[in-house]
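Student: only geometry, no sequence info:
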């Protein structure tokens, strides 16, 4: 049992709760009354926002500090204390607007934080490799994300009016356009595409032209998202880039077959318990969906493998790994 306070610093609440939600999965399992959580006061990456957040962190830092989300620079305010930095991905570099923006983020979001952190954790081996390709460090280890305890197994729904395909996310990396184009080639099967996330005008146009049946939902609560997993027959997640891939283990925990990309870290997280596709080739996605439509044995086999795979990501398992890490810091 840790006899010191563990202070978590999360990004500003207006930045979204996706990363914070993932952290709450294992924080709740720590079952430690000495946990303190702060949300940074300023939003964005402007220098004035960084300064305000650094001052806030300096005033509120504890003996053990853990920085989550994409506010890696907060580590600079924690020097002299025991601190942990978790890096989810390097998409902040991939989304840089120009060279100045790239090097600004490289220095304050990656290089200095990695060099100044007591320990860096990455949520996949792939993210660890990406970090080490840009910054040399000996204090990096992998601790996976934990799946939410609310994602419990549910009975597989009857296939009466066709398959409900749940597609999570509409950002560029979620590869929705290729999924739509693939499904438009399977008009001889009955299905409905359930899309979670706000659609762009371009995506709406593609959907209209595809002539496939779809439903769009967004701003859902955790319980509503869980219900969508329960109601679906197939989870669609053929992403182009991910730091981890939560929908894989969320879908598997509920007991649904998952279609995902044959890229890292999705291969690492799925560990052979899914049907893989080449996310850039529409024909590959077409064949995978068709196989899931026609082969009940395949679906059942993936469900069994998926449930076993999801066991690796239980909150209790992940929280124990972090407890050992905090204990190591105190030695």
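Tutor: Alright, I've got the coordinates. Values in this document were obtained by computation on a predicted structure and should not be read as measured data.
Student: Going by C-alpha atoms from here, please, whenever you check contacts or count neighbours.
Tutor: OK.
Student: Checking the closest residue to residue 96 other than its chain neighbours next. Helix, strand or coil?
Tutor: In space, and not counting its chain neighbours, residue 96 is closest to residue 102: 5.1 Å by CA to CA, 6 or more residues apart in numbering. The three-state label given to residue 102 by DSSP: H, G, I helix; E, B strand; the rest coil is helix.
Student: And here is the other one:
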């Protein structure tokens, strides 16, 4: 039976973002299967994993972490399959004799526009080598797989889309009683909060007086203009990073979720919102329409008027909101962590 060694560092962070949430959901499900698992990290595990039968190896963080993991894999050459859900460094460092499975969430590093410089350089330098050396490669959506194969045609025969599942929503149903337009994501140009704020500013006064725009997410990069615009716009409130319980509470009480990103590899927030029966507005870029299906109002994220029109459409049309609330949960049932892990195991 295969031994899975997994980089779970991002899942162990106190403030998990997209890739960390994906890793957390994937590992949660894999721990329920009959496999020997080695969890490789640089800090303590989430409490809910502490009672599992998995082996835990903690190495100091930084670049030395990757070197230590590489040495560990070389010593366990014939026993281990290494799953790398958030980094391409180890898959690029080790030889082909070691079975590695990198997970590609997006190709943001190869997109035009501003992005985290360190991540951009590392991914551009290492992704091709990591894919070439890999036993298999996984993506979180068909869209990301298509982007990857378009850039690296050789990846076609070894790459499988395994998608994702919703978070563990602890509340049931959406009450929409707080009159909130909710946007969840790290502040950055790619997440497009600045255009969203400007679109909100253009809404009729009758809607702005009734609905407030809540931005939930930690600071990212090139975010000063976003923060300044939020602080100087009546009805807009940036509340910073929120923990899972608060995130679920916001979903339970908001009127709609907005994800106007310029590019996303998946869009976990859309899946969570649809599961809760929350009407969704999303952009027509990246994989967002793939995840949302026909259960969202789709806009051009580069056009402030398009975003404004989408907001106004959902806020003003009760029958549309009702349809999205009914159809969203049905769409969300297409995705689950069980399905993701099943697809992963079938692919290897």
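Tutor: Sure thing, it's come through. Owing to the predicted nature of the structure, the values given are computational and were not obtained by experimental measurement.
Student: Please tell me I have it right and the residue nearest to residue 96 of the first structure contacts residue 93.
Tutor: Yes. Assessed by CA atoms under 8 Å, residue 102 of the first structure is found in contact with residue 93 at 5.8 Å.
Student: neighbour count winner among these two?
Tutor: residue 93 (18 against 15; other CA atoms under 10 Å).
Student: Identify each buried residue in the one helix or strand that one maps to, please.
Tutor: Using DSSP states H and E, residue 93 of the first structure sits within helix 91-94. Along helix 91-94 of the first structure, these residues count as buried under the neighbour rule (16 or more other CA atoms under 10 Å): residue 93.
Student: what's that helix in contact with?
Tutor: 70, 102, 105-106 (CA atoms under 8 Å, 6 or more residues apart in numbering).
Student: Apply the buried test to the residues you listed and list what passes.
Tutor: Buried members of the contacts of helix 91-94 of the first structure, counted by 16+ other CA under 10 Å: 70, 105-106.
Student: Disregarding flanking residues, what is the spatial nearest neighbour of residue 216 of the second structure?
Tutor: residue 184 (4.7 Å).
Student: Which position in the first structure pairs with the one you found?
Tutor: Counting by TM-score structural alignment, residue 184 of the second structure lines up with residue 168 in the first structure.
Student: what residues are up against its match?
Tutor: 174, 195-197, 235-237, 247.
Student: Let's see that with 10 Å instead.
Tutor: Neighbour list for residue 168 of the first structure: 174-176, 194-197, 225, 229, 235-239, 246-247 [criterion: CA atoms under 10 Å, 6 or more residues apart in numbering].
Student: Could you do residue 318 of the first structure as well?
Tutor: 25-27, 29-30, 143-147, 312.
Student: what about it, which helix or strand?
Tutor: Counting by DSSP H and E, residue 318 of the first structure is part of helix 315-330.
Student: Residue 32 of the first structure versus the aligned residue in the first structure for residue 136 of the second structure, what's the distance?
Tutor: Aligned against the first structure by TM-score structural alignment, residue 136 of the second structure finds its counterpart in residue 119. Residue 119 of the first structure sits 21 Å away from residue 32 of the first structure, taking CA to CA, to the nearest Å as the criterion.
Student: okay, those two: which has more neighbours?
Tutor: A count of neighbours by other CA under 10 Å puts residue 119 above the other of residue 119 of the first structure and residue 32, at 22 against 14.
Student: surely that one meets residue 64?
Tutor: No. At 11.2 Å, residue 119 of the first structure does not count as touching residue 64 under the criterion of CA atoms under 10 Å.
Student: I appreciate the help and will end here.
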